[in-house]
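Participant: give me the fold of what follows.
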Amino acid sequence: MAERTAVGFEGRAQLIGDRLIVRLPDDASAALPSRGQVAVDGAANGRAFATVVEPDGMRGHWISIDVELRAALGVGDGDAVAFEIEPSGEWPEPELPDDFRAALADAPDLSDTWKSLTPMARWEWVRWIDATRNPQTRDRRVHVSISKLRAGKRRPCCFDLSACTDPELAKSGKLAGFR
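Facilitator: Predicted structure coming up:
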């Protein structure tokens, strides 16, 4: 296994909608092993956390500062945050959206298939489903995911893993609104 190297950087928190994020500086992002999602262990202002760093669609990455970490750090829009992150071999389980969780529950024949996927592959399915604001497209993606999983597909196809796919933060596959 390749040696993992910690990456240190400082970034400014930015509030986009109700989400607080920090974009990684170019050199910190370039030090990560992928232009797509990367599971990391790290510390923000000395406070330990584990997360998945997201791609920004411009060959870089960003970190979401969740409500719990935000409260612990006492940071807000415009505040500087010092990070030390290291790629992790352990991917956390993705939070399944309610509609996809229900579809999987209605497909008990896929239980073993879903469990056999790597956590990284499960993140890709969730990302693909979540990557739209259109309710009809989302419903179709949930349905197609079940069909593809039944057909033995391990990952969604035709999906740019280096794009920013969070519909609250992305525009045309790129992190929007970042100053």
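
Participant: could you use CA atoms for every contact and neighbour count after this?
Facilitator: Will do.

Participant: what does the stretch of helix or strand V142 belongs to rub up against?
Facilitator: Assigned by DSSP states H and E, V142 falls within helix 135-150. For helix 135-150, contacts defined as CA atoms under 8 Å, 6 or more residues apart in numbering pick out 99-100, 103-104, 107, 110, 113-114, 125, 128-130, 132, 156.

Participant: next, the structure of the following sequence, for comparison with the previous one:
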Amino acid sequence: MTPSTTPIRFKAKLLRPESPKGAAWTFLVLPAGASAKLPTRSMTTVDGTLDGASFQATLEPDGQGSHWLKVGKALREAAGAAVGDTVALEIMPVAVELEPRVPADLRKALADAPAAKAQWSTLTPVARRDWIHWITSGKKAETRGRRIATACDMLASGKRRACCFDRSGMYSKSLGAPTPAQ
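Facilitator: Presented below is the predicted three-dimensional model:
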């Protein structure tokens, strides 16, 4: 896996997700060769163009060693593309990862746990994103609540990374591209 210092160019097909029904967004899966040029198998933020329309987005791991991109309606329309079209992309990893949006329940828990908040403030944006993803990937509200409490305990004790979190989705199958609609 050699990070690219030149633009990564490829073509991919725009797909409609099976769920949620009637979604306005589409997605595409990067070809393995294009994905291999990115700096990591996990989430990575890129600047790019889709059929000439500029965007900045965070690519998600597809659980198969590649990445997928959620293409919002505005970007798809700016590119003049439709579901089923093969589009041309050019992407480059950003020089500095963006700060993730901290969910309100986690923000409140950190505010109530000064030691955890202090450790949180020392983390990189990528590490914070991993914690947020681990917390929000729980399917049930009880799981999310437990993970927030556990995260605050682990952070307060000095941990910097979420325990046992597979950033690529390849081993836990916790991450993956949406299923395309038929």
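
Participant: report the aligned residue range of the second structure for the helix holding V142 of the first structure.
Facilitator: With TM-score structural alignment applied, helix 135-150 of the first structure matches the range 141-156 in the second structure.

Participant: please pull up the equivalent of G84 of the second structure in the first structure.
Facilitator: For G84 of the second structure, the aligned position in the first structure is G78, judged by TM-score structural alignment.

Participant: hmm, back to that, mean per-residue distance, the match of helix 135-150 of the first structure to the first structure?
Facilitator: Compared with the first structure after fitting, stretch 141-156 of the second structure has a mean deviation of 1.1 Å; criterion: mean CA distance after the TM-score superposition for the first structure.

Participant: the nearest residue to A78 of the second structure once chain neighbours are set aside: how many residues sit nearby?
Facilitator: Among residues not flanking A78 of the second structure along the chain, A53 sits closest, at 5.9 Å (CA to CA, 6 or more residues apart in numbering). For A53 of the second structure, the count of nearby residues is 15 (other CA atoms under 10 Å).

Participant: distance of A53 of the second structure relative to G80 of the second structure?
Facilitator: Here the criterion is CA to CA, to the nearest Å. By it, A53 of the second structure lies 9 Å from G80 of the second structure.

Participant: before we move on, what about G169 of the second structure?
Facilitator: Going from G169 of the second structure to G80 of the second structure by CA to CA gives 32 Å.

Participant: same question, H133 of the second structure
Facilitator: Taking CA to CA, one finds H133 of the second structure at 32 Å from G80 of the second structure.

Participant: what sits against the residue sitting furthest away from the middle of the first structure?
Facilitator: Each residue of the first structure has a distance to the centre, and by CA atoms, centre = their mean the biggest one is for D109: 27.3 Å. Not one residue lies near D109 of the first structure by CA under 8 Å, 6+ apart.

Participant: so which helix or strand takes in E90 of the first structure?
Facilitator: Going by DSSP H and E, E90 of the first structure is not in any helix or strand.

Participant: that one matches what in the second structure?
Facilitator: By TM-score structural alignment, E90 of the first structure lines up with V96.

Participant: cool, and D99 of the first structure?
Facilitator: That one, D99 of the first structure, aligns with D105 by TM-score structural alignment.
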